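Chemist: predicted model, plus sequence, below.
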Amino acid sequence: MQCPSCQHPNQESRVLESRPTEGGRSIRRRRECLHCKHRFTTYERIEFVPITVIKRDNRRESFDRSKLLRGIIRACEKTGIPHQRLESLVDEIEAQIQQYSEREITTHAIGELVLQRLRDENEVAYVRFASVYRQFTGIKDFVETLDRLKKHPNSSNRESGDWYVADSRQPDSRSSATCGS
């Protein structure tokens, strides 16, 4: 990196101040060139490796955080969950996906990660998301999902510390349904 004013290399500048920004996702550094005394700002960010999402029809596209957020917002309409919490859910899911060694992930796996979190967050949002993600075709699908939800404690049992966390690597019992984000 060079000074934007005199073009001297990075070794010729000093850091005056550093602070986290963007919720801790980057660091803002205030620098001063030791050669010309010009002050400038740099940002240090984590570089994420691009994730490819495999769609139901086997098409591949880049992971789009905004699509995931839109789907979750839609499922959580009128549930009273603050938008900041929904952003946080997407952050958690994206961070978990980035931890995988594979650079490709199916929409099915993403949908399961969303359902895992929505189950703990809000039952109505969970059922709404499941109905689209699992492509419910009738009342039987809703009843099966509600029965599954009853078997696993939800957010109302969080206070007791007795709540369920699903293993996202285990496929859903409904065969190969995938999320169509």
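Modeler: Looks like it arrived, so ask away. Numbers count the residues shown, from 1 in each chain.
Chemist: only C-alpha atoms for contact and neighbour calcs from this point on.
Modeler: OK.
Chemist: show me what the lengthiest helix in the chain is packed up against.
Modeler: Ranked by residue count and defined by DSSP state H, the top helix of the chain is helix 83-99. Contacts defined by 3 or more C-alpha pairs under 8 Å, 6 or more residues apart in numbering; DSSP states H and E place helix 83-99 against helix 65-75, helix 107-121.
Chemist: most neighbours per residue, which of the ones you listed?
Modeler: Mean neighbours per residue, mean count of other C-alpha atoms under 10 Å, is largest over the helices and strands packed on helix 83-99 for helix 107-121, with a mean of 22.
Chemist: list the buried residues in the helix or strand that comes right after it.
Modeler: Next helix or strand after helix 107-121 toward the C-terminus (DSSP states H and E): helix 123-133. Neighbour-count burial for helix 123-133 flags 123, 124, 125, 126, 127, 128, 129, 130, 131, 133 (criterion: 16 or more other C-alpha atoms under 10 Å).
Chemist: this is the other structure I want to compare:
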Amino acid sequence: MHCPFCGTVETKVIDSRLVAEGEQVRRRRECLKCSERFTTYELAELVMPRIIKQNGVREPFNEAKLRAGLQRALERRPVSVEQIEAMVGQIKHALRATGEREVSSRFVGEAVMEQLKGADKVAYVRFASVYRSFQDLDEFRAEIDKLAASASTSEADQVTQVVAERLQADDTSDDTNNG
């Protein structure tokens, strides 16, 4: 490490500590030539894979886009910002864990659905309805039935109620637009 004061490469570490919840190492260094002290921070460089869209276009991973999608699905749901950030972190970890330089957008979508399924069933169905392009009530029912097989009855009832309200609101807006 070059000394920022005199430029020599002769420095020694006099103290090291983990910071940022163990994500960084803070090192206190001393120059062996001019005896000045300075602090450096060390963190792992984690390269995210590129995303291959369904149309074949490749684009860099966009964390803001991922977060926005989760927030949209979780809008007006009892999920904290910390939980959303944890989901973002787990999805990013899953992407890096593939070891691939490129992953499909389908992989990302499935990872998002898996996180939402564990966090909030209503948000899961909301996201699934857009992600899988549900066209009618039967597709909603099929997804809710799959959820009900793995969830408690009260959770499935809650999801069914929200979907019914959403469909009723859509019907009402269709009547208003057509009338």
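Modeler: Good, I have the coordinates. Note that the coordinates shown come from a computational prediction; the quantities given were computed from them, not determined experimentally.
Chemist: follow-up on the earlier one: dump the buried residues of helix 123-133 of the first structure to CSV, plus distance to residue 44 of the first structure.
Modeler: Converted to CSV, the buried residues of helix 123-133 of the first structure look like this (distance: C-alpha to C-alpha, whole Å):
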residue, distance to residue 44 of the first structure
123, 39
124, 40
125, 36
126, 37
127, 40
128, 39
129, 36
130, 38
131, 41
133, 37
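Chemist: quick check, nearest of those to residue 84 of the first structure?
Modeler: Using C-alpha to C-alpha, residue 125 comes nearest to residue 84 of the first structure of these, at 15.7 Å.
Chemist: check which helix or strand covers residue 172 of the second structure.
Modeler: Going by DSSP H and E, residue 172 of the second structure is part of helix 153-178.
Chemist: quick check: angle from that helix to helix 121-131?
Modeler: Relative orientation of helix 153-178 of the second structure versus helix 121-131 (axes from the mean of the first three to the mean of the last three C-alpha atoms, to 10 degrees): 50 degrees.
Chemist: show me what helix 153-178 of the second structure is packed up against.
Modeler: Contacts defined by 3+ C-alpha pairs under 8 Å, 6+ apart place helix 153-178 of the second structure against helix 121-131, helix 137-150.
Chemist: in the second structure, what stretch matches stretch 125-138 of the first structure?
Modeler: Residues 123-136 of the second structure are where stretch 125-138 of the first structure lands when matched by TM-score structural alignment.
Chemist: what comes up buried for stretch 81-91 of the first structure?
Modeler: Applying a neighbour-count criterion of 16+ other C-alpha under 10 Å, one finds 86, 87, 89, 90 buried in stretch 81-91 of the first structure.
Chemist: now the longest helix of the first structure: which residue numbers in the second structure?
Modeler: Residue span in the second structure matched to helix 83-99 of the first structure, by TM-score structural alignment: 81-97.
Chemist: stretch 162-169 of the second structure corresponds to what range in the first structure?
Modeler: Using TM-score structural alignment, stretch 162-169 of the second structure pairs with nothing in the first structure.
Chemist: next, count neighbours for the closest residue to residue 104 of the second structure other than its chain neighbours.
Modeler: Sequence neighbours aside, residue 52 is the residue nearest to residue 104 of the second structure in space, at 4.6 Å (criterion: C-alpha to C-alpha, 6 or more residues apart in numbering). When neighbours are defined as other C-alpha atoms under 10 Å, residue 52 of the second structure has 19 of them.
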